[in-house]
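**Q** the following comprises the amino acid sequence and a computationally predicted model.
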Amino acid sequence: MPPSTHRSGFAALIGRPNVGKSTLLNQLTGEKLAIVSPKPQTTRNRILGVVTRPEGQVAFLDTPGIHQAKGQLNRYMVDVALQAADEVDLVLFVIEASDKVEVGPGNRVILEQLQKLGKPTFLVINKIDTVPKLVLLPLIDLYQREFPFAEVIPISAKEDDGVEELFRTVLSHMPEGDALFPEDVLTDQAERTLVAEYVREQVLRHCHQEIPYSTAVVVDFFDESEREPLPGTPPGKLAGLIRISGSIYVERDSQKAIIIGKQGQMLKTIGTDARKAIQRLLGAHVYLSLRVRVEPRWSERPEGLKKLGYE
């Protein structure tokens, strides 16, 4: 019997903010590569997650939600998403399950962009655990009249329902070829980048109003000279020490005061919860020091975006 065909390629997750693209990426890879928050525009950069199986490999690109861009940062995020869609073998257009049988204005704009790209596209209907299954059929029929989707796959990323079927179907549409990444590669995100995102996740979690959207995090210092575990450390136990210091940037002094909190309590809470998540990520004890800095109007200025890593 001849060997089965090995396939590999890239697929981009495209959709409006908060439809569950990052949750889906984390579910596909089995690791927390993308931070998750109920707040819109949590994802700001494209995030690579590689899934490798004996029969093939798919590199998924999670992208910022496509929305009406009104500032430099928002335009940057939309550009990142559209560029990713233009560079892949397959686009996964992720929408939310809804009992409203309509194509909203935001999704219609995305469909127009997909028409221009001309890429093979799946319709992925997420959050099917939130609606009766009967409402999915008219929603599917409506979208299929709007665009020639190669496949339509309903899933619940949160409940891991349909995710494995989605992966198998994506892989079957990939071109034949050898793996694009070594077997042990999961992402191209540096540990420093993931650490910064884990800190920003806690800002999103604990702060409200305009604070999360005016915040960026930069890791200033990452010392792993004491990272190696001592001989005899039991497997699975945190071992060694990594020293990290980072800066949380905001745009105004009033925002700085909110993040620091009364007697520094808010910043302490953010740091404590971020440190726990970072320790799980790195598998070592972490000393985390955070400070809050003001960079006026950074999200509106090209030089501000560049300084804080959005370029």
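**A** Structure's in. What do you need? What you see is a predicted model, and the numbers here were worked out from it, not measured in a lab.

**Q** contacts, neighbours, all on C-alpha from now
**A** Will do.

**Q** got the buried residues for whichever strand or helix holds V51?
**A** In this assignment (DSSP states H and E), V51 forms part of strand 47-53. By 16 or more other C-alpha atoms under 10 Å, the buried positions in strand 47-53 come out as I47, L48, G49, V50, V51, T52.

**Q** distance to M77 added to these, as TSV?
**A** Formatted as TSV, these follow (distance: C-alpha to C-alpha, whole Å):
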residue	distance to M77
I47	12
L48	15
G49	18
V50	22
V51	24
T52	28
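
**Q** now do the helices in the stretch 51-200 of the chain.
**A** Counting by DSSP state H, counting those that start in this stretch, the stretch 51-200 of the chain has helices at residues 72-86, 105-117, 136-146, 163-172, 191-206.

**Q** Serialize these to JSON lines and add fields for mean neighbour count and distance to I258.
**A** Output for those, formatted as JSON lines (neighbours: other C-alpha atoms under 10 Å; distance: least, C-alpha to C-alpha, whole Å):
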{"stretch": "helix 72-86", "mean neighbour count": "19", "distance to I258": "22"}
{"stretch": "helix 105-117", "mean neighbour count": "15", "distance to I258": "32"}
{"stretch": "helix 136-146", "mean neighbour count": "14", "distance to I258": "43"}
{"stretch": "helix 163-172", "mean neighbour count": "17", "distance to I258": "39"}
{"stretch": "helix 191-206", "mean neighbour count": "21", "distance to I258": "11"}
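
**Q** nearest to G15, out of those?
**A** helix 105-117 (7.3 Å; C-alpha to C-alpha).

**Q** can you give me the strands in this protein?
**A** With strands called from DSSP state E, the chain shows them at 7-15, 47-53, 56-62, 90-96, 121-126, 151-154, 216-226, 241-250, 285-294.

**Q** that older thread, closest one to E151 out of the buried residues of strand 47-53, please.
**A** So of the buried residues of strand 47-53, ranked by how close each gets to E151 (C-alpha to C-alpha), first place is V51, at 20.0 Å.

**Q** nearest to R243, of the helices of the stretch 51-200 of the chain?
**A** When the helices of the stretch 51-200 of the chain are compared (using C-alpha to C-alpha), the closest one is helix 191-206, at 11.6 Å.

**Q** same for the strand holding V51, what does it pack against?
**A** Here strand 47-53 touches helix 21-29, strand 56-62, going by 3 or more C-alpha pairs under 8 Å, 6 or more residues apart in numbering; DSSP states H and E.

**Q** another structure for you, compare them:
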Amino acid sequence: MGINTDNPKSTLHVQKRTELSFADGIIPPRISGDSLRLKEGAYAAAQNGAIVYVTSPAVTTGPKTVGVNSTGLFIYDANASNGTGTGLWNKLPTTTTPTGTGDGAYAARINSGLSLLQVGLNLLNNTVQIIPLPTASVNTPTTTPVVDINLDVAGIANISTTIGTGPTSPGDSYYTVPSTGLYHINYSYRTGQGLRLEVLGANRPGLIITKSPAGGLPVAATPIDYRYFGGISLGNLTIPLQPLLPNVTLSLGNLALTQGQINHIYQFNAGERIRFGVLTGGLALGVLTDASAELSIYKIR
């Protein structure tokens, strides 16, 4: 079929207009993200490869529109897993990235001001509390407690964080996988509360990464990796202050640095929710929140 040509060179051949007053191009259907969600049932195998332009992000998403959280061109993949079945709208890249490397990149550091979320999750015979993923940098050196949070690589379109207001409205925080593939994760957590190493015995605290299907609540999360904390004891460390203060020493007592790190590569499916948490191990919340955390996630291929 030819448009503006009598000699089509393919199944559909659109020839540009010669008049300078006419714009050239193909305009796909324009639709809001919420309208696309309401039409999820209309898209099946026969609609594989359909393209639309999303004019506004979906406020509420479904299994097939979980990644429709921004405006732009989206293509329907009828064979992609969405966590509860098949069929997924994927955003077309705006730059030349054939392998999708770096898709959904996110990195943040919480140097102080960490406040864990209680989400009613228990894994590995431990209570799991979730790190609220930052969506902005916050630095308030004059407040008590000091808040020092750095959002190094935004990627906040993939981040959802809500602070709970009570038992009936718990908080949650997760990273939504934008597209199926291999992802590299680096997640570290450290507290310098001075824990004795013997505390890190039975029912040990640690850090954990979980995933749940598209739209899955924390109770549906399963562990994909975890590490128990290790400790570095400083013993009864004494530091001499000579020659500034002769015959004076500074005693640091029996301190320990408690820390853990996960650095690995994982296979994720589009729409899955990734949460970064802490295994409490029976420790008091104050011990766990007087800490720092650093995490990053990005697609390899």
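**A** Perfect, I can see it now. Just so it is clear, the structure is predicted and the values come from calculations on it, not from any experiment.

**Q** overlay the chains and give the TM-score.
**A** With the length set by TM-score structural alignment, normalised by the length of the second structure, the two chains reach a TM-score of 0.24; 120 aligned residues with a C-alpha RMSD of 6.3 Å.

**Q** reformat the strands of the first structure as TSV; add distance to R145 of the first structure.
**A** Shown next, in TSV, are these (distance: least, C-alpha to C-alpha, whole Å):
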stretch	distance to R145 of the first structure
strand 7-15	18
strand 47-53	31
strand 56-62	26
strand 90-96	15
strand 121-126	12
strand 151-154	12
strand 216-226	41
strand 241-250	45
strand 285-294	49
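
**Q** out of those, which is closest to Y143 of the first structure?
**A** Short answer: strand 121-126, nearest of the strands of the first structure by C-alpha to C-alpha, at 8.2 Å.

**Q** now the angle between strand 90-96 and the closest one, please.
**A** 30 degrees (axes from the mean of the first three to the mean of the last three C-alpha atoms, to 10 degrees).

**Q** ok, which of the strands of the first structure comes nearest I110 of the first structure?
**A** It's strand 7-15; of the strands of the first structure, that one is closest to I110 of the first structure (C-alpha to C-alpha) at 7.3 Å.

**Q** so which elements touch that closest one?
**A** Looks like strand 7-15 of the first structure contacts helix 21-29, strand 56-62, helix 72-86, strand 90-96, helix 163-172 (3+ C-alpha pairs under 8 Å, 6+ apart).

**Q** tell me the angle it makes with strand 56-62.
**A** Using the same axes, to 10 degrees: strand 7-15 of the first structure against strand 56-62 is 20 degrees.

**Q** in strand 7-15 of the first structure, which residues are buried?
**A** Those would be R7, S8, G9, F10, A11, A12, L13, I14, G15, for strand 7-15 of the first structure by 16+ other C-alpha under 10 Å.

**Q** isn't the fifth one up against V91?
**A** The one in question is A11 of the first structure. Yes. Using C-alpha atoms under 8 Å, A11 of the first structure is in contact with V91, at 5.5 Å.

**Q** all strands of the stretch 101-250 of the second structure, in order?
**A** 106-112, 117-123, 126-130, 138-140, 147-153, 159-162, 172-176, 181-191, 206-212, 222-228, 230-240, 249-268 (DSSP state E, counting those that start in this stretch).

**Q** to S81 of the second structure, which of those lies closest?
**A** Per C-alpha to C-alpha, nearest to S81 of the second structure of those: strand 249-268, 10.4 Å.

**Q** quick check: next helix or strand after that closest one?
**A** strand 273-279.

**Q** re the thing from before, of the buried residues of strand 47-53 of the first structure, closest to V170 of the first structure?
**A** For the buried residues of strand 47-53 of the first structure, the minimum distance to V170 of the first structure (C-alpha to C-alpha) is 11.2 Å, reached by V51.

**Q** and the gap between the nearest residue to R30 of the second structure once chain neighbours are set aside and N90 of the second structure?
**A** Take R30 of the second structure and drop its neighbours on the chain: the residue closest to it by C-alpha to C-alpha, 6 or more residues apart in numbering is Y53, 4.8 Å away. Distance, Y53 of the second structure to N90 of the second structure, by C-alpha to C-alpha, to the nearest Å: 11 Å.

**Q** ok, now H184 of the second structure?
**A** 20 Å.

**Q** the two: who's more crowded?
**A** Neighbour tally, H184 of the second structure and N90, criterion other C-alpha atoms under 10 Å: the higher count belongs to N90, 22 against 17.

**Q** can you give me the buried ones in the one helix or strand the more buried one maps to?
**A** Secondary structure assigned from DSSP H and E places N90 of the second structure in strand 86-91. Under the neighbour-count criterion of 16+ other C-alpha under 10 Å, strand 86-91 of the second structure has G87, L88, W89, N90, K91 buried.

**Q** TSV for the residues you listed, including distance to T222 of the second structure?
**A** Shown next, in TSV, are the buried residues of strand 86-91 of the second structure (distance: C-alpha to C-alpha, whole Å):
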residue	distance to T222 of the second structure
G87	23
L88	22
W89	25
N90	25
K91	27
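
**Q** which single one of the residues you listed is nearest to I149 of the second structure?
**A** Closest to I149 of the second structure out of these is K91 (29.7 Å), distances taken as C-alpha to C-alpha.

**Q** my guess is I185 of the second structure contacts E294. True?
**A** No. Using C-alpha under 8 Å as the test, I185 of the second structure is too far from E294 to be in contact (10.7 Å).

**Q** thinking again about what came up before, give me the common contacts of Y53 and N90 of the second structure.
**A** With contacts defined as C-alpha atoms under 8 Å, 6 or more residues apart in numbering, the residues shared by Y53 of the second structure and N90 are F74.

**Q** so after the helix or strand harbouring the residue nearest to R30 of the second structure, what's the next helix or strand?
**A** Taking DSSP H and E as the definition, Y53 of the second structure sits inside strand 51-54. Sequence order places strand 72-81 as the next helix or strand after strand 51-54 of the second structure, per DSSP H and E.

**Q** that next one packs against which elements?
**A** strand 51-54, strand 86-91.

**Q** those strands: which one's closest to L255 of the second structure?
**A** strand 86-91 (50.2 Å).

**Q** now for that closest one, which elements pack on it?
**A** By 3+ C-alpha pairs under 8 Å, 6+ apart, strand 86-91 of the second structure packs against strand 72-81.

**Q** what comes up buried for the strand it packs on?
**A** With burial defined by 16+ other C-alpha under 10 Å, the residues of strand 72-81 of the second structure counted as buried are G72, L73, F74, I75, Y76, D77, A78, A80, S81.
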